[in-house]
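Asker: I'll drop the sequence and a predicted model, then ask my questions.
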Amino acid sequence: MGESEVKCGVCNEDSDGFNFGAFSCNACAAFFRRIVSRNQVPQVKCPGNCDLHNHILRRICTRCRYEKCIQIGMKISLVRSKIPKFQLEILDELKEAYQELTDFRLATFKNQGSKLTYFEEMDEVCAVDMNLILNTMLKKFTKLTLVADDQLRCLITNFVVPFILTDQCYRSKDTNFIILANGNYVNVYDLDNHYQSTSQGNDEQKVKEAKLLLGPYWKIGRDLLFQKFKELKIDLNEYLLICGLIFWDFGLPNQSDQCIEVCLQMRTKVLEELIKYENSIRPPKESPMRVGEIILMLQMVQKGKTMMEEYKTISIVYDLCAKHCPLFRMV
């Protein structure tokens, strides 16, 4: 179907394109932009359901016309002159969600101490933690992102692995270990114990192969994100704003133009909050450098995700015991 055959979802005239989340003519798109920009929702002046195909009625009954715009999928957040406003800053929203995640972890794992963990336990903890993340952090990101469900799935799929990797690094930045969500740890400088099997059903030869073939990926991860978090001493606010930049990514496979536009808007807001935060805690000459260092970390996060994809490939090709890692469902 050619573009000229597509009708405006509001007035049924020929559509001029995809505007603010729906196909519409320029006149109805301009009407919607004008109403949203003025922040004035039209008052009810009729019984409703006016015939908007009638040129006169759609000019008179702005309420029915506005409601029809919303009904066909036009989104206030996509009006270029109005970046979405929330009761809280994005950082405050994310801090609220991360505190909820922390509370859920404490209630779920009930860990009274900290002990060395084996790879099998790490997989079990990760599987449980993914559900906790879904019900806290991802629930918050979903609330703040006005896009279609399939586009949310695209963003979530791209986000989960980088979030878990960076979250481990953030929680571990004051130690020489990787701290898991349940409070136990992995000694990244000595993987002998980590790859010992706690299950009698596991082939000890496979455990040795896992250590040999997958050990280098631990070293890369340690030297990449883990060390950078320690060197920069990333604090909670910086970490959560990094998460915002990771989630609202663009240029992803199957990502729509509408979703890209929303992500660019949200990234602009996140960067504004990051600059504002750094300006509030650092001398003027240091703040721009700090912002630059944090932005550069996004490249390391991407490398970490690529590393996990390679880790998955090696595990499957060599039929290693690590092939059941829950994160592999997301890469």
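Answerer: Good, I have the coordinates.

Asker: can we go C-alpha only for contacts and neighbour counts from here?
Answerer: Noted.

Asker: give the residue farthest from the middle of this protein.
Answerer: The C-alpha centroid of the chain is most remote from residue 56, which lies 45.1 Å away (Cα atoms, centre = their mean).

Asker: all strands for the stretch 101-250 of the chain, in order.
Answerer: Along the stretch 101-250 of the chain, the stretches classed as strands by DSSP state E, counting those that start in this stretch are 178-179, 185-186.

Asker: most packed of those strands?
Answerer: Among those, judged by mean count of other Cα atoms under 10 Å, the one packed with the most neighbours on average is strand 178-179 (a mean of 22).

Asker: hmm, residue 165 is touching residue 306, no?
Answerer: No: with contact defined as Cα atoms under 8 Å, residue 165 does not reach residue 306; the gap is 11.6 Å.

Asker: and the two? which has more neighbours close in?
Answerer: Higher neighbour count among residue 165 and residue 306: residue 165, with 18 against 14, using other Cα atoms under 10 Å.

Asker: okay, now the residue nearest to that one when sequence neighbours are not counted: neighbour count?
Answerer: Using Cα to Cα, 6 or more residues apart in numbering and skipping the chain neighbours, the partner closest in space to residue 165 is residue 304 (7.5 Å). The tally of other residues near residue 304 (other Cα under 10 Å) stands at 21.

Asker: against residue 283, how distant is residue 289?
Answerer: Applying Cα to Cα, to the nearest Å, the value for residue 289 to residue 283 is 11 Å.

Asker: ugh, wrong one, residue 264
Answerer: The value you get for residue 264 to residue 283, if Cα to Cα is used, is 28 Å.

Asker: who has more neighbours, these two?
Answerer: Shown here are residue 264 and residue 283; by other Cα under 10 Å, residue 264 has more neighbours (15 against 10).

Asker: how about that one, what does it touch?
Answerer: Neighbour list for residue 264: 248-250 [criterion: Cα atoms under 8 Å, 6 or more residues apart in numbering].

Asker: picking up where we left off before, can you add distance to residue 131 and give the strands of the stretch 101-250 of the chain back as CSV?
Answerer: Shown next, in CSV, are the strands of the stretch 101-250 of the chain (distance: least, Cα to Cα, whole Å):
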stretch, distance to residue 131
strand 178-179, 18
strand 185-186, 20
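
Asker: ok, and here's another one to check against it:
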Amino acid sequence: MCIICGSTEAELHFGGISCRACAAFFRRYHFAKRSDILCTCKTRISSSHPCRKCRIEKCKEAGLTIEKIQVGRDKHSNTLELSKNRQSLLAARVVFRETWNIHCAVFNWKQFEVTRNEVNNGVFDELNVFELSCSVSKDIDLTWKMIYKLFPSTGKLKKSDKIALLRNFIPKLWQIDPLLNYIRNFKKYEAMEQPDLEQIIINFYKGAMPEKGSMTDSEIVRIFKPFWSFYFHNMIQPIIFMKLKEQEFMAIIWLMFFDNGYSNISDECLEMCWNIRKVILRELRNYQIDGNCEESRLFETLESLEYIEKGERKLMEEMLICEINDLRIHDDFREILKESKL
């Protein structure tokens, strides 16, 4: 879907996802002689496109950039003459490599997060550990819808393979959420005092306790704070230092989803995962080449997979400690943690 006008036919244009009409508008706008423009949306009919000012802003939000316009094809440029400088223009023309899937993934992930928050009545970040474990079935459904949009070939998989892939992914989703949340709110968490952090930890576990025999606040902090410290120092902090772009994050997320190392998927599913991973890796490499990244950037980015796997293993221990202390965990999530996947 075109993020700018809502057209159902969209593809990669000038670094973002849009339909051909909006891409053409973006290109014409930047090469036309124009003065400052004002928003006229209030005077337009509801079924029309946004005004030029709002439409160009939407183009920018969708990721379209003037740097990726191929100037050699510009009809409006009065500074370049193709007939006189044909060879130099052809040499200067930049042909950007295929990164379609990871660019689409950025938009689809944002839609996923918005829908997920709406499903949880807008308080997803405030859920305690029990309430979060209750959202498993909803997460599986929303994740599958996102996957099918991005990779339609997954629709051919057997139901058992679809379920296995989704259930394999859920513990990883529990690592991705706090990671992305911390990165987006980095300044807030950096300025947070120790008592405030401890109160967040208390709230996360206390709501999952039975009415009788609950732990004190100090016991909650003593038992569970080391887990949060582990996640920060061994997963979140190393990935923050990488300063990954959104497209790189999306590549990492879907490399995790299509992990072909699991034993609970069929040979056909394994083959599909292998092929999709090749596509994602190729696009990740193309994205980094277009961004003039160092050759080592690819290997450094892939290291984040190891950090997230460490967090996933620690999650298993955390949930076991929750059960030992009689904290409620939804049966669906408990079964996913107990499944043998390797």
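Answerer: Perfect, thanks for sending it. All values derive from a computational prediction rather than experimental measurement.

Asker: what's the offset of the longest helix anywhere in structure 2 from the middle of its chain?
Answerer: Assignment by DSSP state H gives helix 297-324 as the longest helix of structure 2. In terms of Cα atoms, centre = their mean, to the nearest Å, the centre of helix 297-324 of structure 2 is found 17 Å from the chain centre.

Asker: buried sites along that helix?
Answerer: For helix 297-324 of structure 2, a neighbour-count test (16 or more other Cα atoms under 10 Å) marks 297-298, 301, 304-305, 307-312, 314-315, 318-320, 322 as buried.

Asker: ok, now stretch 266-279 of structure 1?
Answerer: Of all the residues in stretch 266-279 of structure 1, those buried under the rule 16+ other Cα under 10 Å are 266-267, 269-271, 273-274, 277-279.

Asker: in strands only, show me the residues you listed.
Answerer: Counting by DSSP state E, no part of the buried residues of stretch 266-279 of structure 1 is found in strands.

Asker: I'd guessed residue 162 of structure 1 sits against residue 301; true?
Answerer: Yes: contact criterion Cα under 8 Å: residue 162 of structure 1 and residue 301 qualify, at 6.2 Å.

Asker: give the contact list for the aligned partner of the residue nearest to residue 165 of structure 1 in structure 2.
Answerer: Taking TM-score structural alignment, residue 304 of structure 1 has residue 311 as its aligned residue in structure 2. Shown here is residue 311 of structure 2, whose contacts under the criterion Cα under 8 Å, 6+ apart are 175, 230-231, 234-235.

Asker: now do residue 267 of structure 1
Answerer: Residues near residue 267 of structure 1 by Cα under 8 Å, 6+ apart: 244-245, 248-249.

Asker: show me these that map onto helices.
Answerer: 244-245.

Asker: neighbour count added to the contacts of residue 267 of structure 1, as a markdown table?
Answerer: Conversion of the contacts of residue 267 of structure 1 to a markdown table gives the following (neighbours: other Cα atoms under 10 Å):
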| residue | neighbour count |
| --- | --- |
| 244 | 23 |
| 245 | 21 |
| 248 | 24 |
| 249 | 19 |
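
Asker: can you put the contacts of residue 267 of structure 1 in a markdown table and add distance to residue 37 of structure 1?
Answerer: Converted to a markdown table, the contacts of residue 267 of structure 1 look like this (distance: Cα to Cα, whole Å):
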| residue | distance to residue 37 of structure 1 |
| --- | --- |
| 244 | 26 |
| 245 | 26 |
| 248 | 24 |
| 249 | 26 |
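
Asker: quick one: the helices in structure 1?
Answerer: 26-38, 55-60, 62-71, 90-109, 119-134, 137-144, 149-171, 204-221, 227-232, 236-247, 257-281, 287-317.

Asker: now distance to residue 17 of structure 1 too, for these, in TSV please.
Answerer: Below are the helices of structure 1 laid out as TSV (distance: least, Cα to Cα, whole Å):
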stretch	distance to residue 17 of structure 1
helix 26-38	8
helix 55-60	20
helix 62-71	14
helix 90-109	31
helix 119-134	35
helix 137-144	26
helix 149-171	20
helix 204-221	46
helix 227-232	45
helix 236-247	28
helix 257-281	12
helix 287-317	34
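
Asker: which residues does the closest residue to residue 288 of structure 1 other than its chain neighbours contact?
Answerer: The shortest distance from residue 288 of structure 1 to any residue other than its chain neighbours is 7.6 Å, reached at residue 275 (Cα to Cα, 6+ apart). By Cα under 8 Å, 6+ apart, the contact list for residue 275 of structure 1 reads 287-288, 291.

Asker: could you do residue 99 of structure 2 as well?
Answerer: Contact analysis of residue 99 of structure 2 by Cα under 8 Å, 6+ apart lists 283-284, 286-287.

Asker: what's the residue closest to the geometric middle of structure 1?
Answerer: Closest residue to the average C-alpha location of structure 1: residue 247 at 2.5 Å, with Cα atoms, centre = their mean.

Asker: which ones are touching the residue mapped onto that one from structure 2?
Answerer: Residue correspondence to structure 2 (TM-score structural alignment): residue 247 of structure 1 is matched to residue 257. Contact partners of residue 257 of structure 2, counting by Cα under 8 Å, 6+ apart, are 165-166, 168-169.

Asker: now those in TSV, with neighbour count and distance to residue 100 of structure 2?
Answerer: Formatted as TSV, those follow (neighbours: other Cα atoms under 10 Å; distance: Cα to Cα, whole Å):
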residue	neighbour count	distance to residue 100 of structure 2
165	23	23
166	18	23
168	22	25
169	20	23
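
Asker: could those be laid out in CSV, adding distance to residue 193 of structure 2?
Answerer: Listed next are those as CSV, based on distance: Cα to Cα, whole Å:
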residue, distance to residue 193 of structure 2
165, 39
166, 37
168, 35
169, 33
